[in-house]
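In: attaching a predicted model along with its sequence, questions to come.
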Amino acid sequence: MNNNAMTVEQRLNQLEDRFAIEDLIARYAWALDTGDVDALVACFVPDGAVIEDVFEEADHWRGHAELRRLGEHYRNVPNFPGRQHHVTQIQISGAGGKRAVRSFAFVSECQNEPPFPVRFAGYYEDQVVKVDGAWLFSERLIRLWDGPVLRNFPGHGEKIARKRPPQLVIRPNPN
């Protein structure tokens, strides 16, 4: 719908939805970075999924039980406390109760004194849905800043295969 044709109420609803979706993104980061597994799982619909397409093979976690295992894994990685997930440049498209969201992401590692190194630079491609008035992730795709997103640059556009660091080997339970 054209912004000029929108009523004031429609514009306010659109803004309200945007703020709620941005809050969902912040709740996810705070839950992950503070080891709050229950809050992390609560960011997703019951059959929601995280797909980490960073290394040679993508990892998939679908449903609250697998997402709980993902959150517990990160809570127990010895060098994870001190990381902070930062999300910027949030773009939201779609209408109604389902939206597509993409955003820049980087992770800093605050282990000791500044300067804090950047541990990860990439982006999210999310699907969010409104359930009983609340926005939740139905899918969260995590990607490095390479591959198809850079296809407009000469010599870029192919995914670069990366080996997984040993401490981050995560495989969902197939059962």
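Out: Great, that's in hand.

In: all contacts plus neighbour counts: C-alpha atoms, from now on.
Out: Fine.

In: look at residue 28 and give its secondary structure.
Out: Secondary structure for residue 28, judged by DSSP: H, G, I helix; E, B strand; the rest coil, is helix.

In: kindly report the same for residue 33.
Out: With three-state DSSP as the criterion, residue 33 reads helix.

In: please compare the first structure with the one that follows:
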Amino acid sequence: MSVRESIADLVARYAWAYDTRDWDALIACFTPDASLTLRVTGGDLVGPFRGHAEIMRLMRDSAAAQDDRRRHVCTNLVVDLSGPGAATARSYLTLISVRDGRLDVLSTGTYTDEVVQAGESWRLRSRHIELDLPSDGRRPR
């Protein structure tokens, strides 16, 4: 598998793991010292959440607050190698909600990832999520 294919696989594994609540697979996407930040529509930076425990607390709390089924669709992946075993990956996110027989786009956004090679696979060392709208679809005030 090429570097780009391996990183695309990592981005997809993250989305699948979150959407299916496979917490072991989700945390395996991150290095132990990883960090995660997010911002909604130019608002304040949320985070950083550092390390497996903080990232998983955020993910589980976010999932517990949802009463729908989410689908994180990741597209337009761009990978730039930054050194041996290190790269920056950027991709688009389309967040879809499935509820009561309806599909709704809740938000779009971007992922900016710093990834590192860990043996045969790649892991997220940092992830920044930039959402264009809050995930409940309401415009920020």
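Out: That came in fine, so what should we check first? Values in this document were obtained by computation on a predicted structure and should not be read as measured data.

In: TM-score of the superposition?
Out: The TM-score (TM-score structural alignment, normalised by the length of the second structure) is 0.85; 133 aligned residues with a Cα RMSD of 1.9 Å.

In: need the strands for the first structure, in chain order.
Out: Along the first structure, counting by DSSP state E, strands occupy 44-53, 59-62, 83-93, 98-109, 118-131, 134-144.

In: pick the most buried one from those.
Out: strand 134-144 (a mean of 21; mean count of other Cα atoms under 10 Å).

In: map residue 117 of the second structure onto the first structure.
Out: In the first structure, the residue matched to residue 117 of the second structure (TM-score structural alignment) is residue 130.

In: tell me the contacts of the nearest residue to its match once chain neighbours are set aside?
Out: Nearest non-adjacent residue to residue 130 of the first structure, counting by Cα to Cα, 6 or more residues apart in numbering: residue 97, 4.9 Å away. Taking Cα atoms under 8 Å, 6 or more residues apart in numbering, we find residue 97 of the first structure in contact with 129-131.

In: for these, give me TSV that also has distance to residue 138 of the first structure.
Out: Formatted as TSV, the contacts of residue 97 of the first structure follow (distance: Cα to Cα, whole Å):
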residue	distance to residue 138 of the first structure
129	7
130	10
131	10
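
In: which of these lies closest to residue 85 of the first structure?
Out: Nearest to residue 85 of the first structure among these is residue 129, at 22.0 Å by Cα to Cα.

In: now the closest one: how far from residue 109 of the first structure?
Out: Using Cα to Cα, to the nearest Å, residue 129 of the first structure is found at 31 Å from residue 109 of the first structure.

In: before we move on, what about residue 71 of the first structure?
Out: 18 Å.

In: just to revisit the earlier point, spit out the contact partners of the match of residue 117 of the second structure.
Out: 97-98, 136.

In: what's the answer for residue 35 of the second structure, then?
Out: Taking Cα under 8 Å, 6+ apart, one finds 48-51, 55, 125-127 in contact with residue 35 of the second structure.
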